[in-house]
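Peer 1: Provide a 3D model corresponding to the input given below.
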Amino acid sequence: MPGSLVGGRVLNNLSEAAVHPPAIRTEHLSKRYGSLLALDDLDLTVDAGEVFGFLGPNGAGKSTTIRLLLGLARPTAGQAWIFGTAAADVATAHQRLAYVPADVTLWPQLTGAEILELLGATGPGVDVAYRDELVDRFALDLSKPGRAYSTGNRQKVALIAAFATRAPLLVLDEPTAGLDPLMEREFRRAVNEARDTGSTVFLSSHQLAEVEAVCDRVGILRAGRLVEVATIPELRRLHRTEVLVRFAGPVPELTGVAGIDGVQVDGAALRFTLTGPPGPALRALAGADLTTLTMREPTLEEIFLDYYGEGSR
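Peer 2: Have a look, this model is predicted:
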């Protein structure tokens, strides 16, 4: 039987491809609540070992997607798999994942230490030494009862419990809510450590700087539909770069140069936006007497707002 070409290698469809399935795969995944189509025909693949950012505002369908991946809701159409296991098979799929919800609720009477022990006993396993290290790094007081924890400390408990499982898949829904900047830095460090040990991280977030800092790829969800999946550098190449050039001599004529738009001349300074490869623009500028050339790539936030029609194009 012929194989398929994946990443430059020929895989036997019945052997290696089956042994190494993606961490998450969905086909035509849809969810309707009455007249509301919350998720519309989602086709998504998240490779094992990558950190994948899932972006979208409230109501875009992110939480619905996560509920379907966790088997907490039944799809109206389509399917989802976790490492090749149907997401609907919760008992099997959850042996290989850990989940941090957006709103963490703890047992009010149990101390932090008791909660971590309970979660460690009921989850896919726990690396006790790493858990103890994370408790120190996140500066969590384990002697307090759950009812005494602030929002940020409840989030710390859930994050420590999840990372300490060393689970092959971590599903994190708005995981840094309530964390201060120092703890956000520890979170990013823990995500990188999870990637380094081979875990997959599926990160749903509004924190665009966070996604930009840790993710390998991002998916942008809009009104229940996936509108883009790309690496962050690829996303930036799809959008315009701002260029500022200053000259000691005459300002060159750039009309009609491929990729250049929005040219503005201000004395010896020239501003324009650049889309696509910079070669034609650089060739047009090569004969001029340049003194400075500055290029500013769009941030992930600007790209994100572009997809929602709220940014300047």
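Peer 1: Only C-alpha atoms from now on, for both contacts and neighbour counts.
Peer 2: Fine.
Peer 1: residues of whichever strand or helix holds P233 that come out buried?
Peer 2: Counting by DSSP states H and E, the element that carries P233 is helix 232-237. Neighbour counts over helix 232-237 (16 or more other Cα atoms under 10 Å) mark I232, L235, R236 as buried.
Peer 1: neighbouring contacts of it?
Peer 2: Outside helix 232-237, the residues that touch it by Cα atoms under 8 Å, 6 or more residues apart in numbering are E212, D216, R217, V218, T275, G276, E297, P298, T299, L300, I303.
Peer 1: what's the helix or strand following it packed up against?
Peer 2: Per DSSP H and E, the first helix or strand lying C-terminal to helix 232-237 is strand 241-247. Other elements packing on strand 241-247 under the criterion 3 or more Cα pairs under 8 Å, 6 or more residues apart in numbering; DSSP states H and E are strand 269-274, strand 290-296.
Peer 1: I'd like the structure of this one too, to check against the first:
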Amino acid sequence: MILDVQHLKKNFGKVHALTDVNLQLHSGEVLGFIGPNGAGKSTTIRAILGLIKETSGSVTVFGEDAWKDSVKIHKNLAYVPGDVYLWPNLTGGQTIDMLLRMSGQKHTEKTDDLIKEFKLDTSKKNRTYSKGNRQKVALIAACSTDVDLYIFDEPTSGLDPLNELIFQQRVAELKEQGKSVLLSSHILSEVEKMCDTISIIREGKVIETGSLESMQHLTRNVVAVKTASPVDGLDKTEGVHQLTFKNDQHTIAEFTVDSDKIGAVMEILTKCTILQLKTTPPTLEDLFLRYYHSDNGQKVGE
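Peer 2: This is a model prediction of the structure:
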């Protein structure tokens, strides 16, 4: 077990920032940690990094206590925050080299490859960099290091889509090398592409953990179908929701269906002779919005 967070609670005075956070990250695994801004992702990561002490519960990294053994733990992890602040009078290249030296690492050919991939002008001073370029400096330094755990907290904030893709490819390479990655994000497509396991945090509590496949039973497939003869009985079939017919003959229909009821629905459709069929599996966004459905109509997440 690379990371083990058990019943983590953190209070700031009377504010309960974290009420019950449980996370487990194994070797060679990419764990997606998702939730909207303010849900408790960064506070959890600060506890994992040993920057704040838990109110109760436990956080261990490499089997060591995250608070008491933080110096030892930091020798074997790389971290990129969502908003990077750099020394204004150093160049990007000087900063990358300094970050590597501080981690006991060296500037290697891999570092040069990353600089080329991200198209970073390392001769410019940090104070001239945009937010995206500051992120690139931190990502290049982190991905150049050879450690067992990589923690990324909203790492692609400020990056364009091409650089996001480069980051995703680098995470895939880390996974192939048996490294472990904790990726905190509110960009659902990013998590869906890269992560083996997903943990959803809401109001300081982890409310669901599992693979996307294992959680898809909680959401519904969208079905669009055209049949030769009228479809009757779907409205009375268990697991079918939001049924609408697109013609008076009832041969063109759209509906959603619970994943575990697809078999029964297909039996009904087959009897009507299917001419066209399109099914769309549930996405992480479907699952996420289910948990974050807001009664007051407020848009949550992204």
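Peer 1: Just give the TM-score of the two.
Peer 2: Put the two chains on top of each other and the TM-score (TM-score structural alignment, normalised by the length of the second structure) is 0.92; 291 aligned residues with a Cα RMSD of 1.7 Å.
Peer 1: picking up where we left off before, report the two of the contacts of helix 232-237 of the first structure separated the most.
Peer 2: Spatial extent of the contacts of helix 232-237 of the first structure (Cα to Cα) is set by the pair D216 and T275 at 22.5 Å.
Peer 1: how about the aligned residue in the second structure for L42 of the first structure, secondary structure?
Peer 2: By TM-score structural alignment, L42 of the first structure lines up with V21 in the second structure. Under the three-state scheme (DSSP: H, G, I helix; E, B strand; the rest coil), V21 of the second structure adopts strand.
Peer 1: Can you tell me how far V21 of the second structure is from V206 of the second structure?
Peer 2: 5 Å (Cα to Cα, to the nearest Å).
Peer 1: What's the match for P75 of the first structure in the second structure?
Peer 2: Per TM-score structural alignment, P75 of the first structure is aligned with E54.
Peer 1: Pull out the buried residues from the contacts of helix 232-237 of the first structure.
Peer 2: E212, D216, R217, V218, T275, E297, P298, L300, I303.
Peer 1: What residues sit buried inside stretch 121-141 of the first structure?
Peer 2: Buried, per 16+ other Cα under 10 Å, within stretch 121-141 of the first structure: G123, P124, G125, V126, R131, L134, V135, F138, L140.
Peer 1: Let me know the closest of those to A23 of the first structure.
Peer 2: P124 (15.7 Å).
Peer 1: That closest one contacts T165, doesn't it?
Peer 2: Yes - the pair P124 of the first structure / T165 is scored as a contact, 6.3 Å apart, by Cα atoms under 8 Å.
Peer 1: Which neighbours do these two have in common?
Peer 2: In contact with both P124 of the first structure and T165: A98, using Cα under 8 Å, 6+ apart.
Peer 1: residues contacting the residue nearest to V46 of the first structure when sequence neighbours are not counted?
Peer 2: Take V46 of the first structure and drop its neighbours on the chain: the residue closest to it by Cα to Cα, 6 or more residues apart in numbering is I24, 5.0 Å away. Counting by Cα under 8 Å, 6+ apart, I24 of the first structure makes contact with L44, T45, V46, D47, A48, A80, W81, I82, F83, G84.
Peer 1: Could you check how far the last one is from D216 of the first structure?
Peer 2: Taken as Cα to Cα, the spacing of G84 of the first structure relative to D216 of the first structure amounts to 22 Å.
Peer 1: Same check on the fifth one?
Peer 2: Applying Cα to Cα, one obtains 12 Å for the distance of A48 of the first structure from D216 of the first structure.
Peer 1: again, but for the first one
Peer 2: Separation of L44 of the first structure from D216 of the first structure (Cα to Cα) stands at 15 Å.
Peer 1: ok, now the fourth one?
Peer 2: As defined by Cα to Cα, D47 of the first structure lies at a distance of 10 Å from D216 of the first structure.
Peer 1: which non-adjacent residue is nearest R170 of the second structure?
Peer 2: C143 (7.5 Å).
Peer 1: Can you find the partner of that neighbour in the first structure?
Peer 2: Checking TM-score structural alignment: C143 of the second structure goes with F163.
Peer 1: Now do the SS call for the most centrally placed residue in the first structure.
Peer 2: Per Cα atoms, centre = their mean, the C-alpha nearest to the average position across the first structure is that of G53, at 0.8 Å. With three-state DSSP as the basis, G53 of the first structure sits in strand.
Peer 1: Please name the nearest non-neighbouring residue to it.
Peer 2: Counting by Cα to Cα, 6+ apart, V218 is the residue found nearest to G53 of the first structure once chain neighbours are left out, at 4.3 Å.
Peer 1: Name the SS class of the residue mapped onto the one you found from the second structure, please.
Peer 2: Taking TM-score structural alignment for the superposition, V218 of the first structure sits opposite I198 in the second structure. With three-state DSSP as the basis, I198 of the second structure sits in strand.
Peer 1: Equivalent analysis for E117 of the second structure, please.
Peer 2: Assigned with three-state DSSP, E117 of the second structure falls in the helix class.
Peer 1: For the aligned partner of it in the first structure, give me its contacts.
Peer 2: When the first structure is aligned by TM-score structural alignment, E117 of the second structure is paired with R137. By Cα under 8 Å, 6+ apart, the residues touching R137 of the first structure are E186.
Peer 1: If we use 10 Å, what do you get?
Peer 2: Applying Cα atoms under 10 Å, 6 or more residues apart in numbering to R137 of the first structure gives the contacts R131, I160, L182, M183, E186, F187, A190.
Peer 1: now, which of the residues you listed sits nearest L37 of the first structure?
Peer 2: F187 (33.3 Å).
Peer 1: which residues touch the aligned residue in the second structure for that closest one?
Peer 2: Alignment note (TM-score structural alignment): F187 of the first structure maps to F167 of the second structure. Shown in contact with F167 of the second structure (Cα under 10 Å, 6+ apart): L114, E117, F118, K136, L139, I140, C143, P155, T156, L159, P161, E173.
Peer 1: switch the cut-off to 8 Å
Peer 2: With Cα under 8 Å, 6+ apart, F167 of the second structure has these contacts: T156.
Peer 1: can you pull out the strands in the second structure?
Peer 2: Secondary structure of the second structure (DSSP state E): strands located at 3-12, 15-25, 30-34, 56-61, 64-65, 77-80, 149-153, 180-185, 197-202, 205-210, 220-227, 240-245, 252-258, 274-280.
Peer 1: Just send those back as a markdown table, with distance to V71 of the second structure too.
Peer 2: Formatted as a markdown table, the strands of the second structure follow (distance: least, Cα to Cα, whole Å):
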| stretch | distance to V71 of the second structure |
| --- | --- |
| strand 3-12 | 16 |
| strand 15-25 | 20 |
| strand 30-34 | 23 |
| strand 56-61 | 11 |
| strand 64-65 | 11 |
| strand 77-80 | 11 |
| strand 149-153 | 14 |
| strand 180-185 | 19 |
| strand 197-202 | 27 |
| strand 205-210 | 27 |
| strand 220-227 | 46 |
| strand 240-245 | 54 |
| strand 252-258 | 48 |
| strand 274-280 | 47 |
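Peer 1: Thanks a lot, see you next time.
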